[in-house]
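K.L.:
Mind looking at a prediction? Sequence and model below.
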Amino acid sequence: MAARPPPPLPDEIVEEILVRVPPDDPARLVRAALACKRWRRLVSGPSFRRRFREVHPTPPVLGFLRSGVDADGGGGGTVRFIPAWSSRRPRADRRAGWRALDSRNGSVLLHSDPCRPWHDPAGAPALAVWDPVADELRELPALPDFPGVYAFKAAVLCAECCDHLNCRREPFVVVIVAARPAGSSAYLYTSEADAWSEPTSAPHSVLLFEGKRSAHAGNALYFVFTHIVLMTAEGGGLGCLTIKGSGLHLWLWEADPNGDMRWAQSRVIEHETLVPEGAFVVSFDVVGFADGGGMVYLGTKDGFYIADLKSRCLRKAEGVNGMDEIMPYISFYTPGTPLLSL
């Protein structure tokens, strides 16, 4: 007489196993969801997403965004999403006529205004928020009172009401800081109202370097006015990356023993410890970072490299050249969100 099959594991045990699947390759959870209807029901539910975020508090880098010139030579820009996982491809990997300004929590802020001179009276650039995996594009209304702007910075953020279980389906905000010869202005867009606020202005003008992203720490956005890179450090604080000599210097904004806030050097990573054996990398520049994830993007004459500050490992970002702008794409994706076509 054949032995009875063992009883199935309780849902709670199966869920505790599946939440430990590494989040950096979403196709693994997709394959788990395809194993049977019961597993698909478990990994598609909100309780699984909540538990998944508890086990993996830092969203993974799922790929990066490359902004470059159209191949047809027409002068317009194209933004392309290059996934880090190799087993599946996104529904659409590019958007012609757009460039990436910022990316957070699975949303990419795009603009369609390529290299407009500061004195051009044409007005504000077109803006949109894109989900590159589901290929959903939401164009934003025109910015009010924008003529005369010679430079601007922008950021896309989750709205205050977002529970961070499915950020791409939750309300979001867009912040613009613009510089004019006569002063500076800040604009706020909310997806719930689908409208921009009236600009808040200051009489002093600032020099904005458009190639550097802002850092989000606490309830504040920090914009760079010099050739350094501000970043969201591990734990949500404010960090700063600089290159001095042959070293990559990491600084943290923290309180000293007297309670006064100051910049404190956290560590120095020497160039030789990052470069893999056999690679020819003489010098590099910090061109981007992943919020809170300990990943930085380095530009070299040989192309772009991704450096892990924790493991001190360096790998080359394939499919990118030195003329492109790159930006990490960070998000959680689990079955039950429009991730990939199954």
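P.N.:
Arrived safely.
K.L.:
Only C-alpha atoms from now on, for both contacts and neighbour counts.
P.N.:
Fine.
K.L.:
Does G148 touch A182 like I think?
P.N.:
No. Contact criterion Cα atoms under 8 Å: G148 and A182 do not qualify, at 9.1 Å.
K.L.:
Can you pick out the residue with more neighbours from these two?
P.N.:
A direct count of neighbours by other Cα atoms under 10 Å for G148 and A182 places G148 higher, at 19 against 12.
K.L.:
what about the more buried one, distance to E325?
P.N.:
G148 sits 25 Å away from E325, going by Cα to Cα, to the nearest Å.
K.L.:
Below is an additional structure, to be compared with the one above:
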Amino acid sequence: MSSLRRRPCSPSASSPLDDDDLLSEILLRLPPHPSSLPRASLVSKSWRLLISDPRFVRRFRIHHRRHPPLLGCFVRTASGLSFEPTMSAPNRVPSGLLRFDSGDFSRPLGCRHGLALFSGHPPQRFLVWDPVTGDQHRLPVPPGFHPGTDLEVNGAVLRAAGEGDAHFRVAFVAAGKALALACVYSSETGLWGDIISTPVAVKTNPLARRFPALGRHIVSPEHAVLVGDSLYWQLTGWESRILEFDLENQSLAVIRVPLDVLYDGGTFTITRAAGGGLGFLFVSEFTAQVWERNIGCDGVASWALVTTTDLDKLLSLVPKLHYNIEILGFAEENNVVFMMTARGVFAVQLHSLQFKRLSEFNVTAEYYPFESVYTAGL
């Protein structure tokens, strides 16, 4: 009985990686780290040609847009706006790379899906900026809105899932003494939609006559958090509340929180819950509480306390040193919160509680996390 012998490969046989279509699908699934594509481009000339194709780079960015890395934060201080990277080498983005002269657009409103949104002062115009490509789009506030009225404004920028770089939406919100307004701009049509509104009921406050600010709710200057099809902002005032803008149903709602942040002497920020729903983080002294909002089978919503963490033990803080912990910002795609402590600024992942100290200084600043896909050298 003759033994089986391996048939030699035919000279014309090719590797699956020689198929550019198949190879592009494989490379498309590399981790969205800044060093991934530059490293892969060193494999061969054919790989380098494919990866350096602007069409492939654009597909790579869109493919990873919903799960981008946290590249860093735009930090606003008294001296201006700067970019502080958070990743380590070889994925660390140079701090001077994402540089922007904001000019008249002095107020950042937040970043999402690779875009940053700014407003002017007074807020008569918005600026949408792509820090990676450098593209800029200017648009006015919605028709019929007058910045001089007794309303505080905020906004958010976003893209639809799988949508290319060409189109985006800007959500505009404003709140005053008893009313909240919202409106959406579409870059595809170049128009603002209809303005919708909802009443903002406030608790009767005996001091409101002497201090009018206590008798109304205003939109917090913190950036919004996107959960599902809804955007959420903090409402600051006599009570702690959350403003929900349902983009799908074009509706506004006001949600109460289970804590009286004003009286408890703490601070809170809106987050995404572990299951993808709405949540918030409350910090008082050295204690951090994570809350989640649940919808029962009867459709009734309720809040539940999920975890309590001693930040002095986690971050090796000194309890005897009296210093209030301040929440600086929240990166929604990576569930990372930025906190300023007596030991500097920390980035804490809420689910794993892994943390990293970003700075030893505790200078008052506003943090706007930038989560995006950036391909170094391409």
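P.N.:
Sure thing, it's come through. Not measured: the values here are computed from a predicted model.
K.L.:
Report the TM-score for the pair.
P.N.:
Put the two chains on top of each other and the TM-score (TM-score structural alignment, normalised by the length of the first structure) is 0.75; 310 aligned residues with a Cα RMSD of 3.7 Å.
K.L.:
how far does the top helix by length along the first structure sit from the chain's center?
P.N.:
Ranked by number of residues, the top helix in the first structure under DSSP state H is helix 46-55. Averaging C-alpha positions (Cα atoms, centre = their mean, to the nearest Å) puts helix 46-55 of the first structure 21 Å from its chain's average.
K.L.:
So which bits of it are buried?
P.N.:
Across helix 46-55 of the first structure, burial judged by 16 or more other Cα atoms under 10 Å covers 48-53.
K.L.:
wait, doesn't F168 of the second structure sit right on S186?
P.N.:
Yes. With contact defined as Cα under 8 Å, F168 of the second structure counts as touching S186 (6.3 Å).
K.L.:
More neighbours: which of those two?
P.N.:
F168 (18 against 15).
K.L.:
about what we covered before: may I see the buried residues of helix 46-55 of the first structure organised as CSV, with distance to D291 of the first structure added?
P.N.:
Listed next are the buried residues of helix 46-55 of the first structure as CSV, based on distance: Cα to Cα, whole Å:
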residue, distance to D291 of the first structure
F48, 24
R49, 20
R50, 20
R51, 21
F52, 19
R53, 16
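K.L.:
Nearest to R138 of the first structure, out of the residues you listed: which one, please.
P.N.:
For the buried residues of helix 46-55 of the first structure, the residue nearest R138 of the first structure by Cα to Cα is R49; the value is 24.7 Å.
K.L.:
tell me which element M327 of the first structure is part of?
P.N.:
strand 325-330 (DSSP states H and E).
K.L.:
which non-adjacent residue is nearest L181 of the second structure?
P.N.:
Leaving out its chain neighbours, the residue that sits closest to L181 of the second structure by Cα to Cα, 6 or more residues apart in numbering is S197, at 4.4 Å.
K.L.:
show me what contacts the one you found?
P.N.:
179-182, 251-252 (Cα atoms under 8 Å, 6 or more residues apart in numbering).
K.L.:
ok but it is inside a strand, no?
P.N.:
Yes. Remark: S197 of the second structure belongs to a strand, assigned using DSSP: H, G, I helix; E, B strand; the rest coil.
K.L.:
Tell me how far it lies from A174 of the second structure.
P.N.:
Separation of S197 of the second structure from A174 of the second structure (Cα to Cα): 9 Å.
K.L.:
so what's in contact with the two at the same time?
P.N.:
With Cα under 8 Å, 6+ apart, S197 of the second structure and A174 have common neighbours 180-182.
K.L.:
export those residues to CSV and tack on secondary structure, neighbour count and distance to E360 of the second structure?
P.N.:
Formatted as CSV, the shared contacts of S197 and A174 of the second structure follow (DSSP: H, G, I helix; E, B strand; the rest coil; neighbours: other Cα atoms under 10 Å; distance: Cα to Cα, whole Å):
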residue, secondary structure, neighbour count, distance to E360 of the second structure
A180, strand, 25, 39
L181, strand, 20, 40
A182, strand, 24, 39
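K.L.:
which bit of the second structure covers the strand holding M327 of the first structure?
P.N.:
Counting by TM-score structural alignment, strand 325-330 of the first structure pairs with residues 366-371 of the second structure.
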